[in-house]
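Trainee: The following block contains a protein sequence and its predicted model.
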Amino acid sequence: MNVQGFFLLVCFNLRFVSNLKHLKMFSTFVFCIPEKLSMMGLKEGDIEKLANNAMKDICMLTNPRQGSVEDIIDIYQAAL
């Protein structure tokens, strides 16, 4: 299938993405976006280091909602 054919297939399928469940299935299978971070190999022991690195990211300075390391850990755990 060429790029144009793939684009048409994606556009056609997007019309049928009617709820979050279908969107999750669509993004997982068509775009290979994993549903959970654990599907990418992330482990519970990795979360603290990732959260600390996220706090050092320059984007945190302009984030409209300032979070703590604990907030970020909660987000990672929910996505695990």
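Mentor: Perfect, thanks for sending it. Numbers count the residues shown, from 1 in each chain.
Trainee: from here on, contacts and neighbour counts on C-alpha atoms
Mentor: Noted.
Trainee: Give the buried residues for the helix or strand that Leu50 is a member of.
Mentor: According to DSSP states H and E, Leu50 maps onto helix 47-56. For helix 47-56, the neighbour count (16 or more other CA atoms under 10 Å) marks 47, 51, 55 as buried.
Trainee: before we move on, what about stretch 3-15?
Mentor: In stretch 3-15, counting by 16+ other CA under 10 Å, buried: nothing.
Trainee: Distance check, Gln77 against Val10.
Mentor: Distance, Gln77 to Val10, by CA to CA, to the nearest Å: 31 Å.
Trainee: dropping in the other structure now:
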Amino acid sequence: MIQSKIIFLEQELNKDPLKNGDILESVRSLNKLLNQIDFNAEFVPVENIKRLHNLFESLKEEALTKQEKAVIKKLSKF
């Protein structure tokens, strides 16, 4: 489900990549992190922003950027 949301968001942002460059880069970064997850074995807490934020930060092994945090917030409300 989150994979569909992030793909849809990326497609929307690709309509105007010059305007959406930074956020588009963040969406792609988060999408790469999602590819590390085994969705058959792991539960992804889409509705819980804090847990989703912690999951991505754990996968990235460093703090998330402001744009990545904004994308996570947008994904949880999608």
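Mentor: Here it is on my side, so go on. All values derive from a computational prediction rather than experimental measurement.
Trainee: Overlay them and tell me the TM-score.
Mentor: Overlay of the two chains. TM-score (TM-score structural alignment, normalised by the length of the second structure): 0.28; 34 aligned residues with a CA RMSD of 2.7 Å.
Trainee: thinking again about what came up before, helices or strands up against the helix holding Leu50 of the first structure?
Mentor: helix 69-79 (3 or more CA pairs under 8 Å, 6 or more residues apart in numbering; DSSP states H and E).
Trainee: any idea of the angle the helix it packs on forms with helix 47-56?
Mentor: Interaxial angle of helix 69-79 of the first structure relative to helix 47-56 (axes from the mean of the first three to the mean of the last three CA atoms, to 10 degrees): 120 degrees.
Trainee: now for helix 69-79 of the first structure, which elements pack on it?
Mentor: helix 47-56.
Trainee: ok, the buried residues of helix 47-56 of the first structure vs Asp71 of the first structure, which is closest?
Mentor: Closest approach to Asp71 of the first structure among these (CA to CA): Ala51, at 8.8 Å.
Trainee: Now do the contacts for that closest one.
Mentor: 69, 72-73, 76 (CA atoms under 8 Å, 6 or more residues apart in numbering).
Trainee: Just the buried ones out of the residues you listed, please.
Mentor: Counted by 16+ other CA under 10 Å, the contacts of Ala51 of the first structure give 72-73, 76 as buried.
Trainee: Thanks again, I'm all set now.
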